[in-house]
Each structure stands twice: as C-alpha cells, then as structure tokens.
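[1] can't give you the sequence, but here's the structure:
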C-alpha cells in the first residue's frame, strides 16, 4: 500500500516544501544537458520534470499517484510534459529515451528484489542504445534511520495556504520484508490536527545495487557518494549511480 504522503491531498500539499530544489536537482539537470528525450520515473509533483521541459527537453513523467500528478499538471510548463499515471510497466509503450531518472530515493520503495529487477529491466528497455539510467539510494552503512527520531528529525515548515506544520519521524523498525518501516507525523498548527504516514524503504548496498543493474543489462556503472562528486566511502550518505 502506498504511503499516504503520496495519496492524501493534505500531505501532497506539503511535498514541495519538504522536497525543494537542492543539490540533487542540480545533479540531474546537469546530467540531462544535451539529451533530447528524458523519462522521469516516479516524478512525484513534477518539480524536476517541469524544469527539464522549460530547458527544452522532451520529457515523459510517470507516477502511480494521481494526487501527485494533479499538482504536476498544473505547474508552469506542465503542459510541455507528457504525464503518465502508472509504474515501470508503462515504459514498454514509450519511444526510446536518452536518459531515465529515478530521483527522490524512488529506488528504495521497491522492497522486493524481483520487483526492483523488473523495474531496472524496464528502464533498460526504455532507453536507446547507449542511453543512461541514473538514480540514488541511501547508503545503508550511514544508518540514516537511526536519526529518524522525534528529537533529531523535527522540522517546522511554513506552507503557503496551509500555515505552519511540524514534521517528525518516529517508530522505526525493521520489517519482515527486509525494509525499514517508520512513521512520519505532521501536526498542522492552524487546526492542531496531526496526520500520520507510514513508509517502508529498502536499503541496498552498493554491491547489491550493482548486481541488480548488471542483471538488468547495464554494463558501465559510475558511482559517487555525494552530490558534489565525492567517491563512495563508508561515511557516504548516498549511493548515486549513472549506468549505461
């Protein structure tokens, strides 16, 4: 079941404030430079897809959540993007792309190895010969989930039209599916209402990701451990891969 962060309109309205343009956006925009056709798989509210379209790329953006796509379609330049409600299975019907991206740690929502491998195979099929796949996944060695406590994760955001909202994580546990399950709480100060979304993420090692990518047909993998281009190390918070 998808997290209510992607399906509850009240939480979808917070998404852009919680996930604004940042160093990861700059990385993917730079990677797309010179590429004509780009697929954004798991596009969310379309922030990156619309920015790519504004720069002249031919963008196809795919997401399974209609509430997220509703926001995306109404963005500036949203009319220049081809929006598809669906998952990786939709890729089989698309023209070959130069670049396919899965941003925002989308790779971690695939708890099952078979489902993840099938997604990578679909991505390989959707790319032209020599095309590029890029995504990031949190490095399990950094144990990010240990900071998902109320004290360490608490944030106060101010959302236009909504007001101030307190956000924090709690209730972290390992799940039988080998993922990390946790709750995110959202307290709307204007109404004193608190909503909860439950998420589950899979943390794969670099070796595990490499094996899946190679099984999907990708032969040339370039890795970095941060958005500034640093090499992967035990302290890297990210595992960022560009695969061909």
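    Happy to help now that I have it. It should be emphasised that the depicted structure is a prediction, and the values quoted were computed from it without experimental measurement. Residues are numbered from 1 along each chain as shown.
[2] from here on, just use CA atoms for contacts and neighbour counts.
    OK.
[3] mind listing the helices for this protein?
    Secondary structure of the chain by DSSP state H: the helices cover 9-12, 15-18, 23-32, 47-54, 66-73, 113-126, 150-153, 206-215.
[4] and residue 88, which of those is closest to it?
    Of all the helices of the chain, it is helix 113-126 that lies closest to residue 88, at 5.6 Å by Cα to Cα.
[5] please compare the first structure with the one that follows:
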C-alpha cells in the first residue's frame, strides 16, 4: 500500500504536525526506565520523535524504517545525531544486538498478512538478547475503532508549522470478518491540492497476540488496555499494549 504519510514529504510534514509528543510516548519512556536497557531498537521509527528522546535519555538507539522521506525528516530533528538511522525493515535487523525493541504507533496493524507478522516477530526475537523486551501496541478490535472512520467522524484541521491548515479526513471499508480494514486518508491543502494515502490495517485480538508471540519465542509479561496500564477492556484508550520477554532458544 502507499502509506503516503511516511513516504511523501508533504504528507510527512502533515503527519508530524498532527502527532506531537503524547501520553503514549510518556508510557514508553517509563517502560524503558523500568529496567537496565543500554541498547534499544525502534522498528518503524517514522520521523524519530521517540527514538531521539530515548537516545537523549542515555540509550544507544538504532532506528529502522522503510520510508526514506520519514527518515529524512527524522535526521533533521534536533538531537538526531545521537541515533543510528537505518533505511530498512525487520529483514535487516542484526542478531542479538538489542536489550529492548519497540514497535509503536500501531505499526503492528500495517503488518497485514500472517507471514509478515510472523516474520517480524521472529526477526525481532533474533535481534534481542535473552530476556530482552519487546514492547508493542495495537488497537483492540473488540473496541471496533473503525466504526468512526468516515468523513463525518474524522474531518479536522491540521495546523502546519507555517500557520496554514490542512483539512484531513478518513474513509474506511472493513472486511467481512472485520479483522482487516482498508482506509483512505484525504488531505486538502490551502491551495486546493488534495492528496490521498491508502493503507490496510489488520487488527489482532489478545488471544492472537499471545499465541503469535509464544510461537516466535516470547513470553507475554504484561498486557494493558490503556496508557495508564489499565486492564484490557477497561480503558477508553481501546489499546492492546504488550511487554513481552525473549525466551532462550530451545535447541533440537
């Protein structure tokens, strides 16, 4: 899919303007501080907001993303020189190189097929030291977040750094089983230019997450439903936030 918010420089700017530092970033920084974690991976780092903050907190951070326009924006941020930036995806991860890996910003939903998802989890397991942590998030499909993904429910102005506003909205088409949702994001610029970005989101429930992590060599340590560490289903955030531990490989 196109994913223009990550690949078109004009939409990367819009994405950055709409996604400043938030409570989810505070959550990830607190999780990072829970244990000694010298070497950190940020997979799907986008424009680098979280990666740079982790590096400024004293961690050795490697940030990986397949979208060059996002990485270009990340490298322009203050503090970017502290981070090692890599254009690529989970296929490029070095083995046994990290004490923690982060997969944030609902990036898990963009790994649509079972093969992509399994491949990413196995690559992340191989990139972590034994007892290293994987921290990831995704929307809880039980909350059916896509129900409000239409123009009436999503249209909003996004103010850019120069003071101009882009009008944005989202339209979605759920699959019959509601595990996958196709979306089109619209962005109307002040000069009348309209750009669109397409994507498919795959929603995995708690059982699917636990089973797939176990199959990839992880043990689920914590699973929350919100950014204040609420139990699943008891938060308006409607999240599934996982902290999993890389277990030792069992040799045949």
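    Received the coordinates, thanks. Keep in mind that what you see is a predicted model, and the values were worked out from it rather than measured.
[6] still on that earlier bit, quick one: the helices of structure 1 as JSON lines, columns for distance to residue 1 of structure 1 and mean neighbour count too.
    JSON lines is the format used below for the helices of structure 1 (distance: least, Cα to Cα, whole Å; neighbours: other Cα atoms under 10 Å):
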{"stretch": "helix 9-12", "distance to residue 1 of structure 1": "16", "mean neighbour count": "16"}
{"stretch": "helix 15-18", "distance to residue 1 of structure 1": "19", "mean neighbour count": "15"}
{"stretch": "helix 23-32", "distance to residue 1 of structure 1": "27", "mean neighbour count": "15"}
{"stretch": "helix 47-54", "distance to residue 1 of structure 1": "24", "mean neighbour count": "22"}
{"stretch": "helix 66-73", "distance to residue 1 of structure 1": "14", "mean neighbour count": "20"}
{"stretch": "helix 113-126", "distance to residue 1 of structure 1": "15", "mean neighbour count": "19"}
{"stretch": "helix 150-153", "distance to residue 1 of structure 1": "24", "mean neighbour count": "13"}
{"stretch": "helix 206-215", "distance to residue 1 of structure 1": "24", "mean neighbour count": "16"}
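[7] of those helices, which approaches residue 243 of structure 1 most closely?
    Evaluated over the helices of structure 1, closeness to residue 243 of structure 1 peaks at helix 206-215, with 7.8 Å, by Cα to Cα.
[8] now what about the closest one, what contacts it?
    Contact partners of helix 206-215 of structure 1, identified using Cα atoms under 8 Å, 6 or more residues apart in numbering, comprise 116-117, 120, 139, 219, 221, 239, 243.
[9] related to what we said a few turns ago, of the helices of structure 1, which approaches residue 225 of structure 1 most closely?
    Proximity to residue 225 of structure 1, assessed across the helices of structure 1 by Cα to Cα, is greatest for helix 206-215 (10.2 Å).
[10] mean deviation of that closest one from structure 2?
    After superposition onto structure 2, helix 206-215 of structure 1 lies on average 0.5 Å away from the residues it aligns with, using mean Cα distance after the TM-score superposition for structure 1.
[11] what inclination does that helix have with respect to helix 113-126?
    50 degrees (axes from the mean of the first three to the mean of the last three Cα atoms, to 10 degrees).
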